[in-house]
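Peer 1: Any chance you could fold what I've pasted below:
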Amino acid sequence: MTPELDAWPAVRDRFDDSLAVPPYGIEDVTGRFRERFVGTLRSHPGIAIVSLGADGPEGDAVERDGLIGPPGGATGDAGARTAAENPTAPPNATFPAAAYEACLTGDQVRAVRAFESLATPGHAVVAEADRGRGKSSAAGIAAGALALAGADVLVTAPAFRNAAEVFARARELLGETDTDSERDARRLDAPGGGRVRFLPPAEAADLPDDPDAVIVDEAAALPVRLLERFLDAPAVAFCTTVHGYEGAGRGFSIRFRERLRASPFSVRDVRLDEPIRYARNDPVEAWASRALLLDARPAVDEAVAGSTVGDATYRTLATDDLLADEALLREAFGLLVAAHYRTEPNDLARLLDAPNLTARALVAEGRVVAVALLAREGGLDAETRRGMYEGERVRGNMVPDVLTSQLRDETAAEPRGVRTVRIATHHALRGEGFGTRLLDEVHAEFGGEGGGAEGDRDGDVDYFSVGYGATPRLLRFWRRAGYRTVHLSTSRNDASGEYSAIMVRPVGEGGPGSALLDRHAAAFRDRERDGLSDAHRDVDPDVVVGALRACSAPTTVDLTETEWRSVVGASFGPGMYDSAPGAFRDLAMAALIEGDGGSETTDGDALDGDALDGREKRLLVRKVLQGRPSESVADELGYVSAGACMRALGDAYEPLVERYGTDFALEERERFINK
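Peer 2: The predicted structure is shown next:
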């Protein structure tokens, strides 16, 4: 079923072509992923290898028989699954007997029984399992049973395919036939008026139509900020994979677990260990985890405890080193998995084979404590840039593609950039400066005198960049690292609910990277002045503040005397905001972009000496820039009334008049101060 194993690493196919991102060709793609894959086939217990003869079965040769015990011996008995024999409903069960008869193991019976609590508001369930243990099936059986009782069950997951098993089991219990389209598959109606419906996480977190219960599948693959919004549901279940890419998010197991324990919910935990997809101790399951690094993990906390930034060593994670040192590969890839909500086997292949990717790490006491995956972008020829501008998609050049195709800059793909695809610090060492140190080393290597990545075409790097789901914390981190905002996506990520930010840090002054930043920072400034009341009207105000604060474009405040009268009157006298909303908007943009150089707390609020505190900045965003009604702004920001909200807005503009006011404006202010 595979090419000849010795020759397989040299095979090139459509997947390799997808790794050959411009300006690289397929000849630049290596075969290290296949090399490692073949090695696991030849070394892992329980894998048989048979070379088929060209002239029929007589020419077959058994390279490995794959047996882990004597032929016909105890292997099958040792791996047998302990299934639930004739499963029945537990005593006092409230779900119908058919729900328990659909279970395949005793663990599933216990899980379905735990899900019964979702029929009562104020209850939460956390179901954990390795892959192939029937966790999603149990959730689907429970969803169907709740719907039969008349409940409206809202199901969400990073993508609908993650919840397909939930709907398959619910459909069987409800007796529905297979649907003809995915749209139909996303909603199941029960005879008594109950239903099971799917929505993407960001949309589901708003709890539309007031569901009776919510089931979040693969919860560890969602951001904690998003998971917390589901705690407003009457009853909720969080299902997550213990191992594998989906279960790697430390946010769920640490931060969100703490948040859930502190909530008013009565929480019930259930774990499923009995395998269904595999036999117990099946060597094929273990081989798959090893070959695809499904169980890759960072070093244990004890191994990195006490590590300091100054003692860490910066190093290149060359492919040869990763293949030669399995522990190094597992720790580095484990950190990369933990840093991102979406990982798939292709990501491992890209790390080992893609010519545009390279990795750097900080190592302390032989352990990987921080890692960055970097992509070389740009440097594209005029013909490729023209095609990109005219609508062609060019793989592997994310930032140049956005700046060219969406923001209409045909020259954006000419400078050479290094984009941070992922960066991660060991969770036990976060907040200790390792991420900052790693970025500093990357900047020095790629952007320093004579710098450049190993294997880079000519060593020239014009700028660094990053694209990520924008949160206030991440915006502060990247701003402090010298990156500046050039774009904020106009739509939210379906899974995370976040808007994506693109930020750029030029190399040197006056070069191609500086020119790229200057024109796109100015375009971002001008675009947001109007876009915040349109496409970005729903962006979190703290995200808006962070994105604008990280914009390097200069601002000017050029108001007419009439506009200054309105602003000063609303700030110091009886004037009204509605008399000159554009003037208030210009001042707000200037204030939020320029700041005042003051410090911030970890949640973005200002310390003493800043002209505006955190709530005043949010007020400027919600009311002035996003154009929200005064009543809703007052409710969101905790003002006692719309009138109090507008008075606070006037107060917030007093220091802005002091800072930006012309002589005329300051004279106008004196009329009210001295009155």
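Peer 1: hey, let's count contacts and neighbours off CA atoms from now on
Peer 2: Fine.
Peer 1: and residue 235, what does it touch?
Peer 2: 118, 119, 120, 121, 122, 123, 124, 212, 213, 214 (C-alpha atoms under 8 Å, 6 or more residues apart in numbering).
Peer 1: which non-adjacent residue is nearest the first one?
Peer 2: Meaning residue 118. Closest residue to residue 118 apart from its sequence neighbours, by C-alpha to C-alpha, 6 or more residues apart in numbering: residue 235 at 5.3 Å.
Peer 1: try the second one
Peer 2: Nearest residue to residue 119 in three dimensions, chain neighbours excluded: residue 146, at 6.8 Å (C-alpha to C-alpha, 6+ apart).
Peer 1: what's around that neighbour, how many residues?
Peer 2: By the criterion of other C-alpha atoms under 10 Å, residue 146 has 27 neighbours.
Peer 1: Would you do the same for the sequence below? I want to compare the two.
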Amino acid sequence: MIAGLARDAKREAEAANERRVLVCAGDRDRGIDGAYDAIEAVDPDSTAIVSTREGFRFEEHRPRNAGELLGRTREVVVLDCHGRFVPNALGRCVGAVDGGGLLVLLTPALDDWPAVRDRFDDSLAVPPYGIGDVTGRFRDRFVGTLRTHPGIAIVSFDADGAEADVVERDGLTGEAGERGEPRGRPSVPPNATFPAAAYEACLTADQARAVRAFESLATPGDAVVVEADRGRGKSSAAGLAAGALALDGADVLVTAPAFRNAAEVFARASELIGSGGAGGEGDVAAEDIRRVDAPGGGRVRYLPPAEAAELPGDPDVAIVDEAAALPVRLLEGFLDAGVSLAFCTTVHGYEGAGRGFAIRFRERLLDGPLAVRDVRLDEPIRYARNDPVEAWASRALLLDARPAVDEAVAGVSVEESVYRALAPDDLLANEALLGEAFGLLVAAHYRTDPNDLARLLDAPNLAARALVARGRVVAVALLAREGGLDAETRRAMYEGDRVRGNMVPDVLTSQLRDEGAAEPRGVRTVRIATHHALRGEGFGARLLDEIHAEFGEGGGEDARGVDYFSVGYGATPRLLRFWRRAGYRTVHLSTSRNDASGEHSAVMLRPETGPGRELCSRHAAAFRDRERDGLSDAHRDVDSDVVVGALRACPAPVPVDLTETEWRSVVGASFGPGMYDSAPGAFRDLAMAALVGGDGESGDVLDDREKRLLVQKVLQGRPTESVADELGYVSGGACMRALGEAYKPLVERYGTEFALAERERFISD
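Peer 2: I've put the predicted structure just below:
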């Protein structure tokens, strides 16, 4: 029976150039036997299985390593959903099935599956919650999609064989052959400057148009933006273009959030360069897969995003793949170097599709000096446009989730929005609400993925809150309860154990060595997003105010003893201002940069109770003391505006206790002939006093340039000439004179009677 179902599904899939799904539900061993029967019936050339078990006779992957399938295709992919069902792994398996192929799912009995708990559920049971607190809403919804979408066959297997196997659905659409007309290869455009082989390797007219657009990159000052859903061949087009440019002698720098995202670019570039652009076989001089050298001196090379943004080696062309998955600030770093640029981005997909690229960065790109050409790829490469499996995966994993259209929220005011809880059961019952809320989370952060959808619906420590206007979600926040851990767990964390789902307590305990940090209870903002058409109108601040009122002191039953609110994020000056104005205070700035964003992560707290205030107070003081020395060490290269923002949001005052000798040096350098080098520690103490907690008058005695000067020269200890160059002083001497001028108001503000009397000596003269 299973063999016949598989043959029928495969035959229809091949005729329509689509894919089909075969679900083997019930007993795991019977399901594995059924998968073998299906594979033998269709006799595929390539099969892969993703399972927690081992010992299969075809290609194996573990669920956590399903990313190894990215960029590869198989005729049959088997996903064993027993033991550990990972939503991200499902997305990667679907993407690996070629047109005419089968995805085989091995699942528990569908009626029972929502109540089954596995190792993925265990990852959602973050302390102090247990696995019994995890719900099965995601799988309940997922089972519903299996039973309603076309192209999905379902067979139920009984464990002991007492009952006959049941075919719940045959999965046939009855449209075989109507949508599977073979595609002809696109022709080489007239007057093409790239080799003909680059176009002959294209599989769709869309792809050929993208390669044609890339030809403009041979001219400095041009930019190309390529947008596509998954599976449309944008990375292949970028790779063919990179290879063609390298064959013409260009140095092509490629970057992406991780190298696996750019692997297809290098595969296509290597093939084209290896053929010499003529479509034949040839040799490729490659140090490894991350660099391909062309015979004429050109090359294609990969660097991680933060390093690539510096454009080392002065490349001729830079190509950014999965650009939407990178922060806007980092992308902007590519715009000022005068090289030709290409930005390729996935519109919808589990790799991430942050709208920061589409909304904010495109404005910056179009306002700049580059001539921008846009290309959109709609035609799937490996299967027909109406493939039912693509539609099913998009709904099951919300890969196409998006915020409300701009017109639906145009003109909405903060005052007319209503604060509401997005209870998981409400989201499950309302697909439009779920899609808009999750779509906003995807739009706000490039790392939001299908695993996050499962967390939103099932994780006991998470809660979602939103502002709704005219029936549409206009702002949303995902919150995590943290802390409240028992003494044994706190001790284990202090001794090095990782405790899932408690990001801020973990940082404060394991990194900053505070064993008591995980005892107070906190609520952390994991994500917060405002509809892009309403940014800057105060919706984010209003949403936070409502959250503070609900969960804070006096907030009612849901507060449940919350001692503090917290947030952790890649620090930028704008975000530091936003969170400081919302009452959050800096307690930590990471020493290392995020590999993808190039940003240092800030941790901020907003205390609510006595224990929360004590936690914030001691860690703010520790942060202040660390930065006094750390800014000339691990934080020496941190952007000075980030330093200013982080210090300004630190509530721990800096005591100024200089000796008379130190005051003489400071006053002499500010008002007389003294020199900074005579007492650098004194200058550092005064700089910290002026910058830390600068919410009042002490924060206003310096302008922005002077604050940057204090950070770069005094606190970070950078060479005078480089500081002068970066801050626009005409010389190192002018820079140091400006430094003396900056310290005059600090002497006025913090000077003792002795210091002020010393100042009078120079003023009276």
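Peer 1: Got a TM-score for the pair?
Peer 2: Once the chains are laid over each other, their TM-score by TM-score structural alignment, normalised by the length of structure 1 reads 0.93; 651 aligned residues with a C-alpha RMSD of 2.2 Å.
Peer 1: so which of the contacts of residue 235 of structure 1 hold up in structure 2?
Peer 2: For the contacts of residue 235 of structure 1, the aligned pairs still in contact in structure 2 (both residues aligned by TM-score structural alignment, their matches' C-alpha atoms under 8 Å) are 118, 119, 120, 121, 122, 123, 124, 212, 213, 214.
Peer 1: Which positions in structure 1 sit opposite stretch 201-212 of structure 2 in the alignment?
Peer 2: Stretch 201-212 of structure 2 corresponds to residues 102-113 of structure 1 when matched by TM-score structural alignment.
Peer 1: any chance you could map the helices in the stretch 1-150 of structure 2?
Peer 2: For the stretch 1-150 of structure 2, the helices defined by DSSP state H, counting those that start in this stretch cover 2-16, 28-42, 87-96, 119-124, 137-148.
Peer 1: Stretch 328-342 of structure 1: how far from the chain's middle?
Peer 2: Relative to the centre of its chain, stretch 328-342 of structure 1 is centred 14 Å away, using C-alpha atoms, centre = their mean, to the nearest Å.
Peer 1: I misspoke; the intended subject was stretch 266-286 of structure 1.
Peer 2: Worked out by C-alpha atoms, centre = their mean, stretch 266-286 of structure 1 lies 27 Å from the chain centre.
Peer 1: and residue 571 of structure 2, what pairs with it in structure 1?
Peer 2: That one, residue 571 of structure 2, aligns with residue 470 by TM-score structural alignment.
Peer 1: sec struct for residue 112 of structure 1, please.
Peer 2: The three-state label given to residue 112 of structure 1 by DSSP: H, G, I helix; E, B strand; the rest coil is helix.
Peer 1: about what we covered before: could you export the kept ones among the contacts of residue 235 of structure 1 to JSON lines, including columns for neighbour count, secondary structure and distance to residue 321 of structure 1?
Peer 2: Shown next, in JSON lines, are those (neighbours: other C-alpha atoms under 10 Å; DSSP: H, G, I helix; E, B strand; the rest coil; distance: C-alpha to C-alpha, whole Å):
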{"residue": "118", "neighbour count": "24", "secondary structure": "helix", "distance to residue 321 of structure 1": "50"}
{"residue": "119", "neighbour count": "23", "secondary structure": "helix", "distance to residue 321 of structure 1": "54"}
{"residue": "120", "neighbour count": "12", "secondary structure": "coil", "distance to residue 321 of structure 1": "55"}
{"residue": "121", "neighbour count": "15", "secondary structure": "coil", "distance to residue 321 of structure 1": "54"}
{"residue": "122", "neighbour count": "18", "secondary structure": "coil", "distance to residue 321 of structure 1": "52"}
{"residue": "123", "neighbour count": "21", "secondary structure": "strand", "distance to residue 321 of structure 1": "49"}
{"residue": "124", "neighbour count": "29", "secondary structure": "strand", "distance to residue 321 of structure 1": "46"}
{"residue": "212", "neighbour count": "22", "secondary structure": "coil", "distance to residue 321 of structure 1": "53"}
{"residue": "213", "neighbour count": "27", "secondary structure": "strand", "distance to residue 321 of structure 1": "49"}
{"residue": "214", "neighbour count": "29", "secondary structure": "strand", "distance to residue 321 of structure 1": "46"}
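Peer 1: I appreciate the help and will end here.
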